[in-house]
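# Got a predicted model here, sequence first, then my questions.
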Amino acid sequence: MPTDIEQPVEARLVASAPRMESVPATLRYDRADPYAVSMAFPPPATLEGVEVSWAFSRELLAEGVEGPAGLGDVRVRPFGYDRTVVEFHAPEGVAVVHVRTAEVRRFLERAQHLVPAGREHQYLDWERDLVRLLEE
C-alpha cells in the first residue's frame, strides 16, 4: 500500500486583471506527516522560478470545502457550487487560487483511505520525530 499520494489539480490564479490564469498545482499527502497536506506550484508558475509548496492541515482543507476556514497564512472557502478558494498569505502579498471542488474532494477521499480522519496519531513515528528534534 502506498504511503503517500499526489494529485495534480488545475488551479486558477486570481489576479487584479479580469482574466484568471490556469496554473498547474499538485496536492500532496504523506502518511508520514498524517495531519498535513500541501499544495505545490512548479517553477514556471512562481515568481521565484522555483517550486513553491505550502503545507497546512488536512482538517483545514476538509473544513474549507464546506465553509470558510482558517485565520492564518492559509484560508480555504467554497466559491459557488463547484469551486474551492485557497488563499495563501505571505509578507510579499496574497495569492488566491480557485480549484475544482470535485478534485479537492477526490483528493481528501484518497487521503481518508490512506489515513482515516481521527486516527492520524496512530501513524506518527514518535521515535523518528524525537531523533529529528534532538538533532536540531
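Looks like it arrived, so ask away. Predicted, not measured: the structure shown is a model, and the values here were computed from it.

# Please count neighbours and contacts with C-alpha atoms only from this point.
OK.

# Show me the strands in the protein, by range?
Assigned by DSSP state E, the strands in the chain fall at 4-14, 21-30, 36-41, 52-57, 74-79, 83-90, 93-100.

# now the ones you listed in a markdown table, with mean neighbour count and distance to residue 119?
Output for the strands of the chain, formatted as a markdown table (neighbours: other CA atoms under 10 Å; distance: least, CA to CA, whole Å):
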| stretch | mean neighbour count | distance to residue 119 |
| --- | --- | --- |
| strand 4-14 | 17 | 16 |
| strand 21-30 | 18 | 14 |
| strand 36-41 | 20 | 13 |
| strand 52-57 | 15 | 14 |
| strand 74-79 | 21 | 23 |
| strand 83-90 | 20 | 25 |
| strand 93-100 | 17 | 27 |
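
# Save those as a markdown table, and put in distance to residue 127 too.
A markdown table is the format used below for these (distance: least, CA to CA, whole Å):
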| stretch | distance to residue 127 |
| --- | --- |
| strand 4-14 | 20 |
| strand 21-30 | 18 |
| strand 36-41 | 19 |
| strand 52-57 | 22 |
| strand 74-79 | 29 |
| strand 83-90 | 32 |
| strand 93-100 | 37 |
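
# Next up, a structure to set beside the first:
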Amino acid sequence: MITVIEQAVEARLVATAPKVESVPVTLCYDRADPFAVRMAFPAPATLEGIEVSWTFARELLEVGLERPAGYGDVRVRPYGAGRTVVEFHAPEGVAVVLMGSADLRHFLDRSCSVAPPGLEHLYLDVDHSLAELMRGSC
C-alpha cells in the first residue's frame, strides 16, 4: 500500500523585478504525518543556495484553492483562472509562488487516497511520537 505521495510541479517565483522565474517544486504527502504536506524548493531557487522545504497543513492547501486561507507563515489563495498563489513569510522576507491549481488539486486528490480527510487521526502513531518526546528524559 502506498503511504507517501510525491509530485513534481512547475512553479513561478514572483520577485519585485519584472522577471518571473520558473522552478520545479516537489510536493510531498506522507501518511506518517497525515495532517501535513511538504513543499520543497531546489537549491538554485533559494537565497541560501540549498534545498528548502516548508511543511504546512494539507487543509490550508485545500481551502486556499477556493478562497484566501492562512494567517501565519504560509498563506494560500486563488489567483485568476487556474492559478493559485502560495506565500511564504519568513524573517528574511516573503516568497510568492504561482502554481497551477489543477496540479495542486491532482496532488491533493492523490493524498486523499492515502489518508482521507477527516480520518487522518487513524494514521497517527501516538505511542511512537510520545516515546520520541520522552526519549532521554529519564
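Yes, it's here. This is a predicted model, so every value here is computed, not measured.

# Which one, of the strands of the first structure, ends up nearest to residue 68 of the first structure?
strand 74-79 (4.2 Å; CA to CA).

# nearest to residue 110 of the first structure, of the strands of the first structure?
The closest of the strands of the first structure to residue 110 of the first structure is strand 4-14. By CA to CA, the value is 7.6 Å.

# What is the neighbour count of the residue nearest to residue 90 of the first structure when sequence neighbours are not counted?
Ranked by CA to CA, 6 or more residues apart in numbering and with sequence neighbours excluded, the top spatial neighbour of residue 90 of the first structure is residue 73, at 6.6 Å. Per other CA atoms under 10 Å, the neighbour tally for residue 73 of the first structure reads 14.

# before we move on, what about residue 130 of the second structure?
Residue neighbour count, defined by other CA under 10 Å, stands at 10 for residue 130 of the second structure.

# How about the contacts made by it?
By CA atoms under 8 Å, 6 or more residues apart in numbering, residue 130 of the second structure lies in contact with nothing.

# now swap in residue 50 of the first structure and tell me
42-44.

# so which of the residues you listed is the most crowded?
Among the contacts of residue 50 of the first structure, the one with the most neighbours (other CA under 10 Å) is residue 42, at 15 neighbours.

# Tell me how many other residues crowd the residue nearest to residue 120 of the second structure when sequence neighbours are not counted.
Once flanking residues are discounted, residue 120 of the second structure sits nearest to residue 34: 5.3 Å by CA to CA, 6+ apart. By other CA under 10 Å, the residues close to residue 34 of the second structure number 23.

# Residue 48 of the first structure now?
As a burial measure, residue 48 of the first structure scores 9 neighbours (other CA under 10 Å).

# Surely the residue nearest to residue 120 of the second structure touches residue 113?
No. Judged on CA atoms under 8 Å, residue 34 of the second structure makes no contact with residue 113 at a distance of 11.7 Å.

# Give the buried residues for the longest helix along the second structure.
Counting by DSSP state H, the longest helix found in the second structure is helix 101-114. Neighbour counts over helix 101-114 of the second structure (16 or more other CA atoms under 10 Å) mark 101, 103-104, 107-108, 110-112, 114 as buried.
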